[in-house]
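**Student:** Compute the structure for the input listed below.
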Amino acid sequence: MTGPRAGLDRVNEQTNMKKWAGLILVVVLAAAGWHYRDRWLPAADQDAGPAVPMVATAIQTNIQFAVQAAGEISPAEQVSVRPEINGRIELLPVDIGDEVRKGELLFKLDDKELRNQYESTKTMVDRARLELEKSRRDYERAQKLLAENLISQEMFDNARTTYELASNALERAQRELAVIEERLTKTEVRAPFDCTVLTRPVSVGQAVSGSGGFNSGTEVLTIADLNNLVINAHVNQADVPRLKVGQVVEVQVEAVSGLVVTGVVERIAPQATYRNNLKGFAARILLKNPDRRVRPGMTANVRIPVASAENVVAVPLAAVFTEKNPETGVRERFVYVKHGDRYQRRLVDVGVADNFFAEIRAGLQPGEQVALIQPPEELILKEEPPPATTTKAPASETSGEGASSSTAVSRPATAGRA
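**Tutor:** As a prediction, this is how the structure comes out:
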């Protein structure tokens, strides 16, 4: 048969052949998989026993526990310089980055109007002084004339009143003169300490308002003492009990590669605050003799040593387990010591710990191997031999707190480890 009918039959035949070929391929793969399962899986199940845990060797090393914190560097003293009176900038001899000594001129306001007021008020004071002298003479003369009954009481009273008014006028003029003199001293603003100019938002000739006016006055300069820098760090609340004022810390400045400077914990805030959704306490750290490359606004990483131990037996933190004794209610710390193919559960006394190792004060000897994960129950020895003794090395603590076994490993204990 030829034509469209024959072509359709050929297409159907090809389709049926593909279906059968695919079905045969699936059957072959299934048979091969079943054959592999029968041949290899039983052998694998027979060979696979309890999983052997990873182990580590107890070593003698030095351990240092330190608190890490980050903060921003800022000047210990920073002042926004604003005039106390209204005026116009006449002199502005400093600019951004200038170093100014204590007592040197920062800026000066135009004082011509004040000086004119001063001269005018000074003339008023001189006039009031002359009038007071004249009224005093008249009053003394009236006293004598009244004593001789040469004038009436009314005339005497008038002379006394004139004298008192002249005295009040002189006092008022003197007070006005003193106010103007004080305002004249405020036209010159000098550096309160050795400082560096950080900002200068105004220029010569610009009118400025005094600090007692609107918006606390116009800021003319911002100055700071860059010889004494501080770091305002935020310390986690779990680490604050280990800190104390006067501790020496190491500071790394991110912007200056390789630079490490020292500082001293100067203040610890008494109340917790939140920063980046973390509760902690603000700590102020004073930098000692900061490098000239360190500038305000840079980010610093602070390392605060808390406790240390030298030449002590130590194991990885993962090897120390914590469990509450159901009989005594005391939280016990222990390790699994390897003996041949099995493991012995042994109580240990944990000392200083850092982020990697924990000091073992008693219960373990250098060279003994301990499990890093809990061994299967069938590999744990049922009887516990007496624990090995360990020579306890004194731990030097930078802080009086944090070296005890309960605090040095407080955070890892939450995961079931020391």
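
**Student:** all contacts plus neighbour counts: C-alpha atoms, from now on.
**Tutor:** Fine.

**Student:** Okay, helices next: where are they in the stretch 101-250 of the chain?
**Tutor:** Assigned by DSSP state H, counting those that start in this stretch, the stretch 101-250 of the chain shows helices spanning 112-147, 153-185.

**Student:** Kindly reformat the ones you listed as a markdown table containing mean neighbour count and distance to residue 10.
**Tutor:** As requested, those are arranged in a markdown table below (neighbours: other CA atoms under 10 Å; distance: least, CA to CA, whole Å):
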| stretch | mean neighbour count | distance to residue 10 |
| --- | --- | --- |
| helix 112-147 | 16 | 114 |
| helix 153-185 | 17 | 113 |
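
**Student:** Compare those helices and give me the one nearest residue 20.
**Tutor:** Closest of those to residue 20 is helix 153-185, at 108.6 Å (criterion: CA to CA).

**Student:** what packs against the closest one?
**Tutor:** helix 112-147 (3 or more CA pairs under 8 Å, 6 or more residues apart in numbering; DSSP states H and E).

**Student:** Second input sequence below; structure requested for side-by-side comparison:
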Amino acid sequence: MVHRGDGALPAGQPRGRRRARRGAPRGAPGAARAQAPGAADNRGRRQRPQGDHRRRGAGEGGPPLGPSRRGVAEGRAGKARRRSLHHLQRPRVPAKAHRGPLGRDQGPRGLQQVANALAQGEGHPHGGLRHRARRRRTGGKERRHILKRLLAVILAAAALWALWHFYGERLLAPDDDTETSAFTVAPAERGDLRLTVSATGVVTPLVEVEVKSKAGGEIRTFPFREGDRLRKGQIVVTLDPETEKSRVNQATADTLMAEGRLDKARIAERDARLKLKRTTRLFKNGVISRQDLDDAEIALAKAVSDVKIAEAELIRAREALSEAQKRLADTQVRSPITGTILKKFVEEGQVISSTLSSASEGTPLFTMADLDRLNVKAMVDEVDIGAVREGQEAIITVDAWPDRAFTGKVTRILPQGRVERTVTVFDVEIGVEDRDRELLKPGMTAGVEIVTEVRRGVLLAPAEAVRTKSGKTVVHVVRAGRPVAVEVETGKTDGVKTEIVKGLGEDDEVIVSGLDGDGKRRNKRKRRFFFH
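**Tutor:** Have a look, this model is predicted:
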């Protein structure tokens, strides 16, 4: 603190001397306070006469001095200036701050005057602290205000451009608000109504064969691949024929031996007959006994039996030879039909078993089909099967050819239904009769529309134009430019067109869309502006 009791430090006392005085021993505080200002305790320090408030010149250095308390005020004001304007030069204390010696009324009030003068910039070339701070705040606010205005103008321009881009043409478009512009009409006209039953199915070949070999052994050759077309009777697979050749040779030998035994039996028979003839003549002449005759007859009978046995053995041997020859021929597997190989199951070098083996049914070699004759096996729901008949026309579509429709006819309806995903369906076979049927491949998923009925020359209206109002079937038509509800009697429908039996004429314009549930015109103009 600057003040201690009623005394004060002299104006010109140095800071160090004042600090020394503050650090004086506490034993004599009363003596220090009892001294008047400017007493002999100043110890020879140079004193400025009371009331001498002249400013120091340049040679004396520093700002002008005032009363003793002015030094303290300048110290505090200096700290304030260094905190805010340390880059500026040190200002001079204004003249009105020098008002003579520090009195009782010039303590805090004098300090406040010095601070106010410094803040207002008196005696400073660049103005006071308060004015400079105000100028800085004012300039920053003006710049921010300008930026805000510029940003608002840019945003407004962007919003106007977007509105014009999206809605300008609609806003400037001519208003076609006639009575018929709010709804869509279609004429009622006569035509053919085709009633169909929809189903899904799979393309399958009409004839498909799994080929096996009657002979067994190692596959020597199988030069064909899947997709190759074969002719009926063409050799496809060749097996190792050595085993079958040996069997043929053995059967041939057995046949030859059987033929030799037959010839020998026949010779024995002829001899027995001749012997019996001579024995009979001798017996009649009484040359030989009855026993000799009986022996001759027994010998003939045995010779005849031997011939029959030899003939049977020959037949059996010939049959074995024929079978061996067939098995030898079966080592060459031939195509049973004219068609295309769909799937191969074996390759060259693989050993297969024959279908004649009791241990298995034989090894399948390949499957083939006649792709010139195709079927579609369709699954028809039990609800619609009652309308399906053999010979009905069918329209077939596949995903591979979305822009094409293939024609066909119902060829077979299986009598037994089956459950498919908790739904009972009946299999219906449809023969493909289209000339471009080669575009269809087995296994393709097909959509089928079976034409169950064709109603020709009937009056038709769009199905969506037929409504139910107050328990009546009505169609809204245009009369004098306004929608009018007309009660009608309908017939069959295919979901797109509906047969009109009574109530409409061929010249009536039927309202298809643009009306609400009560048959009133919708506000098309507002809907176009906000949602289109």
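
**Student:** picking up where we left off before, could I get the helices of the stretch 101-250 of structure 1 as CSV with distance to residue 98 of structure 1?
**Tutor:** Converted to CSV, the helices of the stretch 101-250 of structure 1 look like this (distance: least, CA to CA, whole Å):
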stretch, distance to residue 98 of structure 1
helix 112-147, 28
helix 153-185, 24
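
**Student:** Nearest to residue 353 of structure 1, out of those?
**Tutor:** For residue 353 of structure 1, the closest of the helices of the stretch 101-250 of structure 1 is helix 153-185, at 62.0 Å, according to CA to CA.

**Student:** quick check: angle from that closest one to helix 112-147?
**Tutor:** Counting by axes from the mean of the first three to the mean of the last three CA atoms, to 10 degrees, helix 153-185 of structure 1 lies at 160 degrees to helix 112-147.

**Student:** what's the average distance of helix 153-185 of structure 1 to structure 2?
**Tutor:** Mean deviation of helix 153-185 of structure 1 relative to structure 2 after superposition (mean CA distance after the TM-score superposition for structure 1): 2.5 Å.

**Student:** Now do the helices in the stretch 301-418 of structure 1.
**Tutor:** Along the stretch 301-418 of structure 1, counting by DSSP H, counting those that start in this stretch, helices occupy 405-408.

**Student:** what about residue 267 of structure 1, how many residues close to it?
**Tutor:** Close neighbours of residue 267 of structure 1, defined as other CA atoms under 10 Å, add up to 15.

**Student:** got it, and residue 82 of structure 1?
**Tutor:** Around residue 82 of structure 1 there are 19 residues (other CA under 10 Å).

**Student:** if I pick the counterpart of it in structure 2, what's in contact with it?
**Tutor:** By TM-score structural alignment, residue 82 of structure 1 lines up with residue 212 in structure 2. Contacts here follow CA atoms under 8 Å, 6 or more residues apart in numbering; on that basis residue 212 of structure 2 touches 354-355, 362-366.

**Student:** of all the helices of the stretch 101-250 of structure 1, which lies closest to residue 407 of structure 1?
**Tutor:** Closest approach to residue 407 of structure 1 among the helices of the stretch 101-250 of structure 1 is made by helix 153-185 (59.5 Å; CA to CA).

**Student:** now residue 466 of structure 2, nearest residue through space, not along the chain?
**Tutor:** Nearest residue to residue 466 of structure 2 in three dimensions, chain neighbours excluded: residue 475, at 5.1 Å (CA to CA, 6 or more residues apart in numbering).

**Student:** So the nearest residue to residue 293 of structure 1 once chain neighbours are set aside: helix, strand or coil?
**Tutor:** Using CA to CA, 6+ apart and skipping the chain neighbours, the partner closest in space to residue 293 of structure 1 is residue 256 (7.4 Å). Assigned state for residue 256 of structure 1: coil (three-state reduction, DSSP: H, G, I helix; E, B strand; the rest coil).
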